[in-house]
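Visitor: Next input, structure requested:
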Amino acid sequence: MHTLSPRAETREFDQSEFRQALSQFATGVTVITTRLAGGQFLGLTASSFNSVSLEPPLILWSLGNAANSLPVFSGNSHYVVNVLAAGQDWLAEQFASRRTDRFEGVDYTLSRTGLPVISGAAAWFECHNRSRYPEGDHVIFVGEVEHCEINPQAPLVYHSGRFLHSLSK
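Guide: This is a model prediction of the structure:
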């Protein structure tokens, strides 16, 4: 059930202040991967990742409405959420870039459904693309986890506009 509440009161801040306030929340960094219809792989960096439910096992992440990859992720049945490990900031930057082949130089294996799982990631979740909810300037994706694995190590953390390689400054 998707319920809308009455609109919020008038804001007393601008978009820049909102963005700066959000940057104070430390977050993990993920690379979401899937496959294009022609067989090529597609991946992007996302820090908007969160758990939703243990039963059934659900996660969520979001993607901007203006993203060229939105139709692919919306239409595909599966994707993999790769939780990057400390020291993998180069992968976050590469998958956030506009380069043609974001997988160049990236070591990966294939998941059960044939999608890229990034080697050395702290964890990964292979998800059925269960539902999507348009909200504001993004689409929220809810994935039902069909398989996951962990590689216990420190995660890559993003805070205040920079990558941190540990949870202490």
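
Visitor: switch to C-alpha atoms for all contacts and neighbour counts from now on
Guide: Will do.

Visitor: and Arg19, how many residues sit next to it?
Guide: When neighbours are counted by other Cα atoms under 10 Å, Arg19 registers 11.

Visitor: again with His138
Guide: Neighbour count of His138, defined by other Cα under 10 Å: 16.

Visitor: Before we compare anything, build this one as well:
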Amino acid sequence: MTSSPDFDARGFRDALGRYATGVALVIARTPDGGIAGMTINSFASVSLDPPLVLWSMRSGTASAEAFRAASGFTVSILGAEHEEIARRCARADCEKLDNLDLVDTASGHARLRDAIVWFDCTTWAQHPGGDHDIFIGEVGEFGSRPGATLMFQDGRFGESGA
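Guide: Have a look, this model is predicted:
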């Protein structure tokens, strides 16, 4: 189903942007052992039992196939000090993850070492969602540290009051 011709797509996007969200870096291993990653603000909890989280990405994103093929991924919630990382990893180029301070989880997935919160996930389900793909992950391991989280609202970055 497509929206009606008189539907205000830009107004809809602007209205969605009014909702302040956290900002995260999601990373998966590629079939050749490399890594693919991107900045997201579409992260949410799904279930406590089993422990499930979700995120989504535009279906045509350059790294979409890597995420679809991956058996798992990490979600690194960014701190207020990570705005430059958020901006860099929102780009489409393949070098955006170069020189980031990444560490492997026990399962072998890469995550941002100094993330405010991180989740190591096994892919539990993938669903089409209009022009996006929705990924649900079962959390096997997680961690956190104190600090303010990076926030995004109305097209601008800010920080939580932590």
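
Visitor: Quick check: the spatially most central residue of the first structure vs Thr27 of the first structure, distance?
Guide: The centre of the first structure sits closest to Ala46, judged by Cα atoms, centre = their mean, with a distance of 3.4 Å. In this view, Ala46 of the first structure and Thr27 of the first structure are 10 Å apart by Cα to Cα, to the nearest Å.

Visitor: got the residue ranges for the strands in the second structure?
Guide: Listed in chain order, the strands found in the second structure under DSSP state E are 21-22, 24-29, 35-40, 44-47, 52-58, 72-77, 102-104, 110-112, 117-129, 132-144, 150-153, 156-159.

Visitor: Please list all residues in contact with Ile27 of the second structure.
Guide: If a contact means Cα atoms under 8 Å, 6 or more residues apart in numbering, then Ile27 of the second structure has 35-38, 73-75, 109-111 as its contacts.

Visitor: can you pick the most crowded of the residues you listed?
Guide: Sorting the contacts of Ile27 of the second structure by how many neighbours each has (other Cα under 10 Å) puts Val75 first, at 31 neighbours.

Visitor: Which residue is the nearest non-sequential neighbour of it?
Guide: Val26 (4.5 Å; Cα to Cα, 6 or more residues apart in numbering).

Visitor: Counterpart of that neighbour over in the first structure?
Guide: Using TM-score structural alignment, the equivalent of Val26 of the second structure in the first structure is Ile32.

Visitor: what sits against its match?
Guide: Shown in contact with Ile32 of the first structure (Cα under 8 Å, 6+ apart): 43-46, 79-82.

Visitor: Just give me which of the residues you listed are shared by the second structure.
Guide: Using both residues aligned by TM-score structural alignment, their matches' Cα atoms under 8 Å, the second structure keeps these contacts from those: 43-46, 79-82.

Visitor: sorry, back to before: isn't the residue nearest to the centre of the first structure right up against Ala67?
Guide: No: in terms of Cα atoms under 8 Å, Ala46 of the first structure does not count as a neighbour of Ala67; the distance is 11.9 Å.

Visitor: residue in the second structure matching the residue nearest to the centre of the first structure?
Guide: For Ala46 of the first structure, the equivalent position in the second structure is taken to be Ile40, counting by TM-score structural alignment.

Visitor: do you know how far its match is from Leu78 of the second structure?
Guide: When distances are taken as Cα to Cα, Ile40 of the second structure and Leu78 of the second structure turn out to be 10 Å apart.

Visitor: Now do the same contact list for the aligned partner of Glu81 of the second structure in the first structure.
Guide: Matched to the first structure by TM-score structural alignment, Glu81 of the second structure sits across from Gly87. Shown here is Gly87 of the first structure, whose contacts under the criterion Cα under 8 Å, 6+ apart are 156, 165.

Visitor: I'd like the distance between Gly87 of the first structure and Phe125 of the first structure.
Guide: Taking Cα to Cα as the measure, Gly87 of the first structure falls 20 Å from Phe125 of the first structure.
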